[in-house]
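Student: Based on what follows, work out the 3D shape:
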Amino acid sequence: MEIIKIESTDSTSSHLAGIAEGCAHGTAVMARVQTAGRGQRGNSWEAEPGMNITLSLLLRPEGLEPARQFIISQAVSLAIVEMLDNFIGADAVSIKWPNDIYVNDSKIAGILIENVISGSAISRSIVGVGLNVNQTEFLSDAPNPVSLKQLLPKLWCRIFWARWIRPSRPSVKPERYPENISPECGVATVIIIAIMIIRVDCI
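Tutor: Predicted coordinates:
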């Protein structure tokens, strides 16, 4: 698994598609700024610079027929839900098939999967994921967006520290908890990517 971090791009999926020929299964591109993120049916994805996870993942499913491509969507969606369950709880997180992740009635993440077919099989899939992490103001007309910070405004940083950082660094105590958790710290990102790869490899 390789994560390529870039400062800015119009779309992480477009960027990854441009370099996909030389990239291995499990390569991801993550951008701090995404200026023209894409959603389903030509919709755009709003992401305040540096506030959210905007990434695309290259998958090379072996021998998967195009008629079974929905399995990729299932694997990806369930991976994101599995990660979010650690923060929010399983009862609150749900999937609006095929590409939206909701917490109760609010959308927290979106998925766009673009497949390339060679012969009778899918040769590669580029999975675009947008996950709202720290953003608290949404200007687009997207219905009911929400972020982790909005859901857990005072507990968010402490929960993140307790669950993901402190176990590996037990002697380290922060002087103060930061206002935001930078998506570039990569913990939640790595978890999402790893679970997606594992689920697709098990297809």
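
Student: going forward, measure contacts between C-alpha atoms and count neighbours the same way
Tutor: Will do.

Student: how close does residue 33 get to residue 51?
Tutor: 9 Å (C-alpha to C-alpha, to the nearest Å).

Student: Could you also give me the structure for this next sequence, so I can compare it with the first?
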Amino acid sequence: MEISFISLEVVKSTNDEALDRIAANLATEGEMICANLQEQGRGQGGNCWESEAGKNLLCSLILTPHQVVPAKQFILTQVVSLGVLNVIESWVTNETCRVKWPNDLYINDKKVGGILFQNIIKGHILDFAVAGIGVNVNQEAFSEELPNAGSLKNFCGMEIPLTQFRNQVAQSIDQFYQLTYSKSGIQQIETQYLNKLYRINQWNNYRVSEREFIGMIVGIDEFGRLAVKNQDGQVRCHLFKEIEFVV
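Tutor: Here you go, the predicted structure:
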């Protein structure tokens, strides 16, 4: 995949910019739209994404993943999550970096990034996918309403060149994306995602329908749902927003 960068100063949302390009038949695979500031940045499930201007990576990558069937589109979330996490680990070498299902990026117990996918399906084809990526890179202070937010600079103690970081992220995502063209490559992605999954194979507190329980994440099913085992040994698969991590 050939990566090309479109750099903007201020946008409502880089995902909106990408979707507008698709609607106008201007988009090609590998375009990464980047901004210094998003006025209406969004996270998964409509959550707001807070970011200080010029301090963080705010971008959207356009894909045409026709090789991925719509029912298995979660593989794209795994691709981008691993691609970004791989770069985070290269800068923050002495901490534990993980993906919190489905697509939050954590260093220890601090959220440093997230991914928002918006896909366009035509018939049985995944025509376009837009991966919105937000990573707290050089921002040092966060709102009190975000008690578990952090940044790479908080952990590594140094200013990270944003252009270099952006280029590394694009290259890393592309390396994982190429694996989606083969069955063995997809298996490799799925294995690595599980190995990097936050709280995998650990007993922790979770909440479903306002009921709190102790459970263990044991995997991801073929549709990307989170498989959690309770203390009675029963395994149930959960959709996003159906289960809450109790921190």
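
Student: Now which residue in the second structure aligns to residue 141 of the first structure?
Tutor: Residue 141 of the first structure maps onto residue 145 of the second structure when the alignment is built from TM-score structural alignment.

Student: Three-state assignment for its match, please.
Tutor: Secondary structure state of residue 145 of the second structure, per DSSP: H, G, I helix; E, B strand; the rest coil, is coil.

Student: wouldn't residue 102 of the first structure be in contact with residue 95 here?
Tutor: Yes: counting by C-alpha atoms under 8 Å, residue 102 of the first structure touches residue 95, with 6.1 Å between them.

Student: ok, the equivalent of residue 53 of the second structure over in the first structure - how many residues close by?
Tutor: Matched to the first structure by TM-score structural alignment, residue 53 of the second structure sits across from residue 49. When neighbours are counted by other C-alpha atoms under 10 Å, residue 49 of the first structure registers 16.

Student: doesn't residue 33 make contact with residue 49 of the first structure?
Tutor: Yes: with contacts counted by C-alpha under 8 Å, residue 49 of the first structure reaches residue 33, the gap being 4.7 Å.

Student: for stretch 41-54 of the second structure, which positions count as buried?
Tutor: By neighbour count on 16 or more other C-alpha atoms under 10 Å, the buried set for stretch 41-54 of the second structure is 41, 42, 43, 44, 50, 51, 53, 54.

Student: And the first one? What does it align with in the first structure?
Tutor: Spelled out, it's residue 41 of the second structure. Match for residue 41 of the second structure (TM-score structural alignment): residue 37.

Student: list the contacts for residue 114 of the first structure?
Tutor: 125, 126, 127 (C-alpha atoms under 8 Å, 6 or more residues apart in numbering).

Student: Give me the distance between the counterpart of it in the second structure and residue 203 of the second structure.
Tutor: In the second structure, the residue matched to residue 114 of the first structure (TM-score structural alignment) is residue 118. For residue 118 of the second structure, the distance to residue 203 of the second structure (C-alpha to C-alpha) stands at 32 Å.

Student: repeat for residue 244 of the second structure
Tutor: 14 Å.

Student: ok, now residue 92 of the second structure?
Tutor: Applying C-alpha to C-alpha to residue 92 of the second structure and residue 203 of the second structure gives a distance of 26 Å.

Student: Near residue 151 of the second structure, how many other residues are there?
Tutor: By other C-alpha under 10 Å, neighbour count at residue 151 of the second structure equals 24.

Student: what sits against it?
Tutor: Residue 151 of the second structure neighbours (C-alpha under 8 Å, 6+ apart): 111, 112, 135, 136, 137, 138, 139, 140.
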